[in-house]
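> Starting from these lines, generate the structure:
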Amino acid sequence: MAVQSGKTGFRILAYISIGFAALGVVLPLVPTTPFVLLAGYFASKGSPAFAQWLEGHPRFGPAIEQWRHRRAVPARAKVLACSMMAMSWGVLLILGSPLAVLVVSGLFLLIVATYMITRPSY
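Predicted coordinates:
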């Protein structure tokens, strides 16, 4: 029974992730790629049929395939993600966040941006 409930949890997470990815297709500030990759991962654990559908999808499939085979991220996604991270940190600065918050969040965002920028692009 525990295996079935685990698969159900992964399936639910896959559907939630693809929902956010779909929002990212139509809303310019919501990232699509990270949610597609999450959906592909969760679907592979909880729903082989959904995973197969995602991998064959004309919009979402290429991102999953590029990540699995090359660990590559679309150049557009890199630019958007780094821009949004910089903007978020800027908002914290403008709102007068404490120095500790600025330093910790800045370091975290810098690490994430560095990781993303160093991945191959497609």
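
> CA atoms for contacts and neighbours, from now on please.
Will do.

> And stretch 34-49, what's buried?
Using 16 or more other C-alpha atoms under 10 Å as the test for burial, stretch 34-49 gives 34-47.

> Next: stretch 4-12.
Judged by neighbour count (16+ other C-alpha under 10 Å), stretch 4-12 contains these buried residues: 7-8, 10-12.

> Pipe these into a markdown table and attach distance to Ala77 and secondary structure per row.
Below are those laid out as a markdown table (distance: C-alpha to C-alpha, whole Å; DSSP: H, G, I helix; E, B strand; the rest coil):
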| residue | distance to Ala77 | secondary structure |
| --- | --- | --- |
| Lys7 | 30 | helix |
| Thr8 | 30 | helix |
| Phe10 | 25 | helix |
| Arg11 | 25 | helix |
| Ile12 | 25 | helix |
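
> I'd like the structure of this one too, to check against the first:
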Amino acid sequence: MQGKRIFYLLLGWFSLITGIIGIFLPLLPTTPLVLLAAWCFSKSSERFHTWLINHKFFGPIVSDWQSNDGIPRKSRNRAIIFMWLGMAISSLMVGRFWATVGLVCIGICVSIYLLRMPLRSESNEDNH
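Alright, predicted model coming up:
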């Protein structure tokens, strides 16, 4: 059991650090990596899980995901816009046809996923 706990702890930190790097690099998705870190910490360290939930920047990402209220429309739309901008920049920088096709396919799938997520009602948005 101890080995599994250490594995989740290391994976959680690796995921969180990679997510932080993803803030600055367009190809690394920050939100899914922060969510993975939260899940790993929930399996390995109550202290780090609590710290992440209460974090100024990453806490709202985890709280929105874990709540049944849905995500704010503004956050969803912003995520889609920045994802597509980041992928466009990456495609231009890489300049390979198949890389662009891959990014577009990923972008379409993630966009569909985000568009299908429940949205927080306007009255609940004011409470968060």
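
> now what about the TM-score between them?
Counting by TM-score structural alignment, normalised by the length of the first structure, the TM-score of this superposition works out to 0.71. Behind it: 115 aligned residues with a C-alpha RMSD of 3.0 Å.

> next one: stretch 107-117 of the first structure to chain centre, how far?
With C-alpha atoms, centre = their mean, to the nearest Å as the basis, stretch 107-117 of the first structure stands 14 Å off its chain's centre.

> With Arg96 of the second structure as the reference, measure out to Leu52 of the second structure.
Distance of Leu52 of the second structure to Arg96 of the second structure, given as C-alpha to C-alpha, to the nearest Å: 37 Å.

> can you check Ile61 of the second structure too?
Applying C-alpha to C-alpha, the value for Ile61 of the second structure to Arg96 of the second structure is 33 Å.

> Please identify which of these two sits among more neighbours.
Set Ile61 of the second structure next to Arg96 and count neighbours by other C-alpha atoms under 10 Å: Ile61 wins out with 21 against 10.

> Need the counterpart of that one in the first structure.
With TM-score structural alignment defining the correspondence, Ile61 of the second structure maps onto Ala63 in the first structure.

> Which residues are in contact with its match?
Remark: with contacts taken as C-alpha atoms under 8 Å, 6 or more residues apart in numbering, Ala63 of the first structure is in contact with 33, 36-37, 73-74.

> In helices, which of these appear?
Here DSSP state H is the test, and those give 33, 36-37 as lying in helices.

> before we move on, back to that, taking the buried residues of stretch 4-12 of the first structure together, which two end up most distant?
Using C-alpha to C-alpha, the pair of the buried residues of stretch 4-12 of the first structure lying farthest apart is Lys7 and Ile12, separated by 8.6 Å.

> In terms of helices and strands, where is the counterpart of Ser5 of the first structure in the second structure?
The equivalent of Ser5 of the first structure in the second structure is Gly3 (alignment by TM-score structural alignment). Under the assignment given by DSSP states H and E, the secondary-structure element containing Gly3 of the second structure is helix 2-22.
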